[in-house]
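Asker: sharing a sequence plus its predicted fold:
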Amino acid sequence: MNLFRMDTSIMPSMSASSELADIVEAEWKAAHPDGSVTRRHLGTHPIPADAWPLATLSRFLPEDQLTPGHRDALALADELAAELRAADAVLLAVPLYNYGVSQHFKAWVDMIVHTTGNSGPALKGVPTVLVTVRGGGYGPGTPREGWDHSTPFLTRVLADMWQADLTLVERELTLAGIKPEMEQFRELADDLHTRAREAAQQAGRALAIR
């Protein structure tokens, strides 16, 4: 059994999304002690900004006009797609940044689409856990309700376009206790943190048996 895990936080040492992903992974590994984990960290090792344009443009060029940059981009796209194809289960940790999807994750999506676009859904039926966290509050009735433009995109790509068997684990108010202006939400944030950890544990157990 093989678990593919991706992290995208730009602050690995204090990542709220990675903390929850660790819980999911621990549950999966407990059920599959002989299983392997393939890791990719886009926060510390992002995909080059020109990789997707180079890979895409290479489709329209004859073989003798491909530059080393084109060939490197194509090789990277194939490598990324191969990691998904080899996965029996997938774990993605993708925090909200500036109200939208992480540019690192978007670059990865574009590369996967380039490689698998004509070969069917990239994760059809594959059990997948998406961990996403938000520094503030975006729920119904909050001042920033509707400002989270990341989670709808993530679920659209993973569940609808790639047809993954998707489970979502979420946590909000991760900056309460860090930003002084959010101190009033500390107690609520602690409660949401506890609930998120419990949800991650349940998701990990379900991921292991699906």
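Answerer: Nice, thanks for sending it over. As the structure is a prediction and not an experimental result, all values here were calculated from the model. Numbers count the residues shown, from 1 in each chain.
Asker: could you use CA atoms for every contact and neighbour count after this?
Answerer: Noted.
Asker: show me where this protein has strands.
Answerer: 2-7, 36-41, 89-93, 127-133, 165-171 (DSSP state E).
Asker: need these in CSV with distance to A203 and mean neighbour count, can you?
Answerer: Shown next, in CSV, are those (distance: least, CA to CA, whole Å; neighbours: other CA atoms under 10 Å):
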stretch, distance to A203, mean neighbour count
strand 2-7, 14, 22
strand 36-41, 17, 15
strand 89-93, 10, 24
strand 127-133, 7, 25
strand 165-171, 7, 21
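Asker: G120: which of those strands is closest?
Answerer: Proximity to G120, assessed across the strands of the chain by CA to CA, is greatest for strand 165-171 (15.1 Å).
Asker: here comes the other one, which I'd like you to weigh against the first:
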Amino acid sequence: MTKILRIDSSIKGEASITRRLSNKIVDQLGGELVSRDATRIPAIDGAWIGAAYTPADQRSDEQKQLLTLSDELIAELKAADTIVIGCGVYNFGVTGPLKAWIDQICRVGETFRYSEAGPEGLAGPKRVIVAYASGGVPAGSAFDFATPYIKQVLGFIGITDVTVVAAEGVNLDEAAAIAKAEEQIIKLAA
């Protein structure tokens, strides 16, 4: 059975379009589901960075504790076959909660490593479907900084199979934007 990790990052709760799209994507795919609400993930800080870059066998108990959530999020990521990411666009980019999730899962020695050939991703291969919703910024346009960022950071950790399902222009015609995204969802192959 396919294991799906769903990441919700909208601060709009049940009013979130990306959450509605993610529901439809998960229903379309079927499988064993783990859901994570990124709005509950704290931002990293200097102490976290210090812990992450301290060799595992040299970490203090406090440093181990600082990385507990990160360890859990990375385990969820690695266990998943498919990841569904709800990505609302705020001010041309990803939400703060989505950035917090990304910061927690991008860890040297865990999801990437540096080699003489450059960075090497350790988290792939995985399939990712991004449920994208924006008020007026088309996905892939010159003003879309969210999807290129997501693709870049996922590629950095070794995940390159990324599909974007887009509800664009929800502030102009919400029903039409959602209908277009739902057509894309129907076409997703399991």
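Answerer: Here it is on my side, so go on. For clarity, every value in this text was computed on a predicted model and none was experimentally measured.
Asker: before we move on, the earlier item: would JSON lines of the strands of the first structure with distance to T116 of the first structure be doable?
Answerer: Converted to JSON lines, these look like this (distance: least, CA to CA, whole Å):
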{"stretch": "strand 2-7", "distance to T116 of the first structure": "17"}
{"stretch": "strand 36-41", "distance to T116 of the first structure": "19"}
{"stretch": "strand 89-93", "distance to T116 of the first structure": "17"}
{"stretch": "strand 127-133", "distance to T116 of the first structure": "18"}
{"stretch": "strand 165-171", "distance to T116 of the first structure": "18"}
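Asker: run through the residues that contact the most centrally placed residue in the first structure.
Answerer: For the first structure, the residue nearest the mean C-alpha position is L92 (3.4 Å; CA atoms, centre = their mean). Contacts for L92 of the first structure (CA atoms under 8 Å, 6 or more residues apart in numbering) come out as 5-7, 21, 128-131.
Asker: 6 Å - rerun?
Answerer: The contact partners of L92 of the first structure, by CA atoms under 6 Å, 6 or more residues apart in numbering, come to 5-6, 130.
Asker: and it, what's its match in the second structure?
Answerer: Using TM-score structural alignment, the partner of L92 of the first structure in the second structure is I85.
Asker: ok, now which ones touch the residue lying closest to V89 of the second structure once chain neighbours are set aside?
Answerer: Leaving aside its chain neighbours, V89 of the second structure sits nearest to S134 (5.1 Å; criterion: CA to CA, 6 or more residues apart in numbering). Taking CA under 6 Å, 6+ apart, we find S134 of the second structure in contact with 89, 168-169.
Asker: got a markdown table for the residues you listed, with neighbour count and distance to V26 of the second structure too?
Answerer: Converted to a markdown table, these look like this (neighbours: other CA atoms under 10 Å; distance: CA to CA, whole Å):
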| residue | neighbour count | distance to V26 of the second structure |
| --- | --- | --- |
| V89 | 23 | 20 |
| E168 | 23 | 20 |
| G169 | 19 | 23 |
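Asker: make JSON lines from those residues and add distance to I105 of the second structure to it.
Answerer: What follows is these, written out as JSON lines (distance: CA to CA, whole Å):
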{"residue": "V89", "distance to I105 of the second structure": "20"}
{"residue": "E168", "distance to I105 of the second structure": "28"}
{"residue": "G169", "distance to I105 of the second structure": "30"}
